[in-house]
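Chemist: Below is the sequence, then the predicted model.
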Amino acid sequence: MTTYPVKVVMNDAFSTLDEFIDSLDESEGRSSGDKSNFVLGHQALGYVYGKEVTLAPCGPVHGLMSSVYYNSNQQNESDNDDDDADDEREQLSCQLFRGIQQNFNVVRYHSLVVDFPDDAFSGDSEIESIAWCKGLVGNEEEYPSDICMALRHKQYPHVGVQFHPESIGTGEAGYQIIRNFCDFAYQYKMNNKKEGLVRGESIDAAESSLPATVQLKTNDLIASKTSHHQIYIHKLEGQSSSSSHPEEVFQELFSSRENSFWLDSSTGKTQLDNGEDNEGCPIISNSRFSIMGSNDGPLSRKIEYFGIEHPKEKRGLRVTLNSGNTETSTIDTDILSYLRQTLIEDGGFSDHVHMVSFNETEGDQTFHAATDIELPFDYRGGYVGFLGYELRHITQCSLFELEGGHGCTINDSDASRERTNPNVPTAAFFFADRSLLFDHHTGDWYLVGVANKDEYHIDDMLGWMKGTQAQIEAIGKLPSSTISSSSFVPNRPKDQYQMDIARSHEEIRNGESYELCVTNQLEAEITLPKRSDKKLHESPFDLYKILRTNNPAPFSAFMNFYNKDDDDSSDALLLSPYAAPHQNGESESSDMVKTINDRIMQELRDSTKDQAENLMIVDLLRNDLGRVCEVGSVHVPYLMNIESYATVHQMVSTVRGNLDGNTSNAIDVIEACFPGGSMTGAPKQRTMEILNEIEEGVSRGPYSGCLGYISSNGCMDMNIIIRSAILTPIPNTDDSMECWKASIGCGGAITALI
């Protein structure tokens, strides 16, 4: 959208600016700064100057297209006073639509409009309408009335547009509108040498006074040759045709351990067989690898954070070392601050890799350093875990301070702690110093180790590599698992959920939100036969094996944070087999299958609701990534593509940007984008407030958060947690059975269409 950096401040943080683009103008109608207002700012401008803001006659319009036509004569009037402002204003009239053809298409997100009941070019009104539409593209005849799409003050340099020129759907016309405004503002600035202020300070001074937590950026985390850790990788050669399957390896090596993880892909090989080796698609390229490990290396540790949804005595961050020692931080420490600080203390990010090879004939082991080694994956060991949805309180405060706000406080009065599982942390990670990576495309295994630079740790790690290789080569096939079905009970019953949908539609009609992702929690007790050859925490893995078989997905995970000996720690297991909502068709006839699938794909491709949802989230993510990426680098290479998987079709858009390495790192990306807009709706902050009321303050837990890794080299790969189950053990009087509480998050996006 722009090749120059944009300074973003909270809407109450500015005093005077030469120019600003505002989404909510708080009645400073007669200030000297130039204003271009979008949507709410456009409506506020109309209200301040005496117009009525009413419900749109056609109803809410969010993520949909309209054709706009405009008045090409946009000269300002003289105010006939004794000052010299008249001539200046006439010379600096904002030709907002210069260079744009009539009847250009725009994206609209609004439920309210500025009402111009009389002729737009007459009367004593201080403002006038300068652009209109007659409905939506394709149904202009159904809503023929002119709807104001842009207005301006007749004397002051204040303009507003009802549509979104910055939307990916508005395209080049939107870019031109912003260029026109910037050109106009630049000319105005040349005639009015005024410094922009934020709360009485110059913008540059205000930025330098941001809190230290906001200024702590990637400069301390840049790839460093002084890192305290070294990365070792051993590739198991000659395993392509006979290598053990990841499920078998995890079962044998990690399922019996109390703290373990598996970032799984059960579709990687299938995609390769189908000729889908497409590195341009992140779903296919990133799902090529599975990563697994446990919390038992000499440098490993488990980090658990309990946020405001937990009782005060439970809150805080706990770090459990492999030796079993536990240290508890202060209540003010959150997990993102901890991760950022420990990465600094560890010496920053490092991508210096030592490739390890073994000489079997002589029985010794050697390794050599290779800084320019090309590996097909980014993972180098590091932090593996999840961030639950309620971490939103931390990330939203960080954004508030980043954009000029001060004194952000987290209100915990609306958290329903009596309905929060005390054993499930808000967020949890392992520091994985020893892990395994499997390449589904080649069948190769990689052993990834992180060690200190002393000789003892290096020798110990090399011994682990040799032993693990021998274990993998000796693994045999495993029997399949079965489990009885269970009935789940919703946290909020059907009648209440229908009322929640009605409430969501009302909020959308009133202009409070464009889209709300309303969720619910389903709970059940799962009873399993107790087996003498298995420990309690091993049983959920049998359930996960069934899920990944019945619902193969490009991204899924099994995480075990079980700890039977620590009352303050978590007893939670996360099962997350990812999927999307559009089912593939099934039939015995392959021709019929293709016909049904083609029809379903076309229905999805033509779905107005899915298009609107997708467009809204794409625009939201472009905004989020724009906070941390290089100026002008955020782009959308794929918009609303239809992709097919084992059991589903889904509409996929890809948003990309180049991370600004001078100011941002992986933790900053999380703070800028979390929680994912597809699990909240838009605009994000206000929508989350409404959702918290609708969902009765009940914590979503890991559901709607994200899971993945933050690698030792600074790379990060996180996926939003959707279809998932949280299992925690519950007391059981039957010695022959074991009992688990299972919680599943579910929900969907609520929109309003004409």
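Modeler: Happy to help now that I have it. Because the structure is a prediction, the values reported are computed rather than measured.
Chemist: CA only for contacts and neighbour counts going forward, please
Modeler: Will do.
Chemist: contacting residues around stretch 433-444?
Modeler: For stretch 433-444, the external contacting residues (C-alpha atoms under 8 Å, 6 or more residues apart in numbering) are 235-241, 243, 246, 268-269, 272, 288-294, 297-300, 381-382, 445-451.
Chemist: Buried only: go through the residues you listed for me.
Modeler: Buried members of the contacts of stretch 433-444, counted by 16 or more other C-alpha atoms under 10 Å: 235-236, 243, 246, 268-269, 272, 288-294, 297-300, 381-382, 445-451.
Chemist: does the closest residue to residue 420 other than its chain neighbours count as helix, strand or coil?
Modeler: Distance criterion C-alpha to C-alpha, 6 or more residues apart in numbering; nearest residue to residue 420, sequence neighbours excluded, is residue 699 at 5.9 Å. Using DSSP: H, G, I helix; E, B strand; the rest coil, the structure places residue 699 in coil.
Chemist: Pasting the second one now:
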Amino acid sequence: MIHPGHTCNPVEPVVVSVEHMETREGQAFVSMLVQVLNSVCTARTHTDWDADRDLPHAPGECPDVVLITGRGTSGHCMLRVLPGPQDSRFGAPTEISVLDLSHPEAPLHAADALAQLPALAAVRGFGQLSAPPSLSRVSLEAYPDPEAVFHEFYGLSSHRVWLDSSNSATDPVAGRNRYSIMADDSGTRGMRAQHANGVTTVESKLVVTRISGPFFSWLERNWYSNPAPDPDLPSGLEFALGWLGYLGYELKRECGGNAVESPLPDASLIRCSRAVVFDHEARCVFLLAEAGAEGRRWCSDAALRIGRLPSAARRLSSGLPVVQFSGADSGQSYLRKIAACQDEIVQGNSYEVCLTTQIFDDLHESLDPWDFYRRLRRASPAPFASFVQLGTVAIASSSPERFLSITADGQVRAEPIKGTRRRDASPESDRQLKHELRTSTKDRAENIMIVDLMRNDLSRHAQPGTVSVTRLCDVETYTTAHQLVSTIEAKIARDRSRAAVVAAAYPPGSMTGAPKISSMDILDRLESRPRGPYSGVVGYFSPTGAADLAVTIRSAVFSTHSTDGQRLSVGIGGAITADSDPDDELAEIHTKATAILRVFGAPFPISAHAGRVRARATVPP
């Protein structure tokens, strides 16, 4: 165990536990680890164990490193490298741990163990995150089937992400989803990060770091490198590797909302050191990797593998297991909650409340989320679709909604959705539904309220005079629904943090209502359950300062627990205003579940014929 004192940028105790230090590999690992700690710690205190007090060192002084025996090991063999006599009173909790060297994934030789040290040096607990190396980009003329590529490269990975522009050919906004991105956490600098119970746990191969504190504080330190890399990327692509994954709705506790416990992580991300990127406009593929020998080897191997893949999509295998959804609310209970929202609006506690519910099934037969997503992306393509599998949690999404995009030079764009109509098989009826949505006073009012909320959120960190609405209440058409969409843009002020911009707008206003804080309080009381990844976001944070995040809607969430098996849940909801018709709102959540229900061939479990609830309050004149 290695304890580099009480202040190590930042002032958090850092403890490293190494099992089997009596082995040759363990001794070599720890000796090199001492050198790493001495090189990355700029200031710390020296602990006088006998006096039970700390003696401060001057900033910049090369720090001593205290070595403490590993748990359950013969650590006496390390005495020769200790700075002085040691005590046995060492009970500090482990915040950084290195796996037992007898672990199946542990290195067999000291050289392999030492190869993990660059990753350890990059861990935030030991100081500033080191700037990533420059990028290598290899362009390929091939344009294979994306599903085949994802399966070939990431089919066996337990932590993988595909940000999938699955409707690139039919997107109503030209160029918006030109690129699709695939990655996992492989490679020397690959990492995993998960936030739960106020602690961010970062895994880098054999190194595990636990950092207490808010997630957005961790994100601020680990997202944007300074100086940022200057990658040679195609026009319109802001992704230059970085962190990919999801943020859950319950992170609202850091953004003014109440703390609600969730059984799933509040955030889960991977840091990728290489990725496959599809350019759907140029119909080609290119490979991104961190510069260096490892990156060159990966690009060379990846190019050969892609060249062997088919260009046409493969036929789907046999059908999915039978799913029998249940509703978290009955039709009657959902209608009562709509009435309660309207009561809150009449009392002046909100203008608009984005009420949600869930349909779910505790699966008796295992269901592969990847098999489901392949069907979903074909049945319901979307500009911000995604497949995210991070350990025991998987998200299969056909989201049409962008939360925020941020460019490297600080341009921010939000594209909230509010207002929905179902599609109809009759072209004439479908056109009528689209016209009805476009001209609906009620739907336009819902949308404009969220636009105003987003304008306010962005203005908190924007340069004065740069916040503008560039598109208001436009209709976008997708496979199962027409949507009312607006666009808000701004320029981030130079002295403002990128993570602060995301936190100021979080959770997405289209999933809370307005005013945001009061509406979230109302929703906590009425919904009485965590939303989990639903209503949060999926996307990436790149070291250039760029990000692109989609709202997690029209999504199926799969979670696996060792005791309870696999649960499938689908969140659905809609905005409630004083003018909302309860039956229409109930029909709307059915529309929003349609794409996923069709893939399973399952009925909607919440009765649309529950009968009107007349407890609805009357808006005073």
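Modeler: Happy to help now that I have it. Quantities reported herein were computed from a predicted structural model and do not represent experimental measurements.
Chemist: In a strand, residue 162 of the second structure, correct?
Modeler: Yes. Judged by three-state DSSP, residue 162 of the second structure forms part of a strand.
Chemist: Quick check: the alignment partner in the first structure of it vs residue 236 of the first structure, distance?
Modeler: Under the alignment (TM-score structural alignment), residue 162 of the second structure pairs with residue 262 in the first structure. To residue 236 of the first structure, residue 262 of the first structure is 19 Å away according to C-alpha to C-alpha, to the nearest Å.
Chemist: can you give me the helices in the second structure?
Modeler: Assigned by DSSP state H, the helices in the second structure fall at 24-40, 110-114, 117-122, 146-154, 215-223, 293-307, 331-346, 369-379, 427-439, 441-459, 498-505, 516-527, 582-600.
Chemist: Any chance of a markdown table for these, columns distance to residue 194 of the second structure?
Modeler: Formatted as a markdown table, the helices of the second structure follow (distance: least, C-alpha to C-alpha, whole Å):
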| stretch | distance to residue 194 of the second structure |
| --- | --- |
| helix 24-40 | 24 |
| helix 110-114 | 24 |
| helix 117-122 | 17 |
| helix 146-154 | 20 |
| helix 215-223 | 9 |
| helix 293-307 | 26 |
| helix 331-346 | 33 |
| helix 369-379 | 20 |
| helix 427-439 | 40 |
| helix 441-459 | 26 |
| helix 498-505 | 17 |
| helix 516-527 | 24 |
| helix 582-600 | 27 |
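Chemist: List just the one of those that sits closest to residue 205 of the second structure.
Modeler: Each of those has some distance to residue 205 of the second structure by C-alpha to C-alpha; the shortest is helix 117-122, at 7.9 Å.
Chemist: what stretch of the first structure does that closest one fall on?
Modeler: Across the first structure, nothing matches helix 117-122 of the second structure (TM-score structural alignment).
Chemist: Report the buried residues of that helix.
Modeler: Neighbour count says helix 117-122 of the second structure has 117, 119-122 buried, by 16+ other C-alpha under 10 Å.
Chemist: how about TSV for those residues, with distance to residue 443 of the second structure added?
Modeler: Listed next are the buried residues of helix 117-122 of the second structure as TSV, based on distance: C-alpha to C-alpha, whole Å:
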residue	distance to residue 443 of the second structure
117	55
119	50
120	52
121	52
122	49
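Chemist: and these, which two are the farthest apart?
Modeler: Pairwise across these, and taking C-alpha to C-alpha, the largest span is found between 117 and 122, at 8.6 Å.
Chemist: Quick check: the match of residue 162 of the second structure touching residue 290?
Modeler: Yes. In this structure, residue 262 of the first structure is within contact of residue 290 by C-alpha atoms under 8 Å, at 7.2 Å.
Chemist: Map residue 447 of the second structure onto the first structure.
Modeler: Mapped onto the first structure by TM-score structural alignment, residue 447 of the second structure lines up with residue 614.
Chemist: now do residue 399 of the second structure
Modeler: By TM-score structural alignment, residue 399 of the second structure lines up with residue 578.
Chemist: same question, residue 350 of the second structure
Modeler: By TM-score structural alignment, residue 350 of the second structure lines up with residue 513 in the first structure.
Chemist: repeat for residue 520 of the second structure
Modeler: Aligned by TM-score structural alignment, residue 520 of the second structure pairs with residue 688 of the first structure.
Chemist: ok, that match - contacts?
Modeler: By C-alpha under 8 Å, 6+ apart, the contact set of residue 688 of the first structure is 680-681.
Chemist: Please apply the same query to residue 620 of the first structure.
Modeler: Neighbours of residue 620 of the first structure in contact, by C-alpha under 8 Å, 6+ apart: 677, 682-683.
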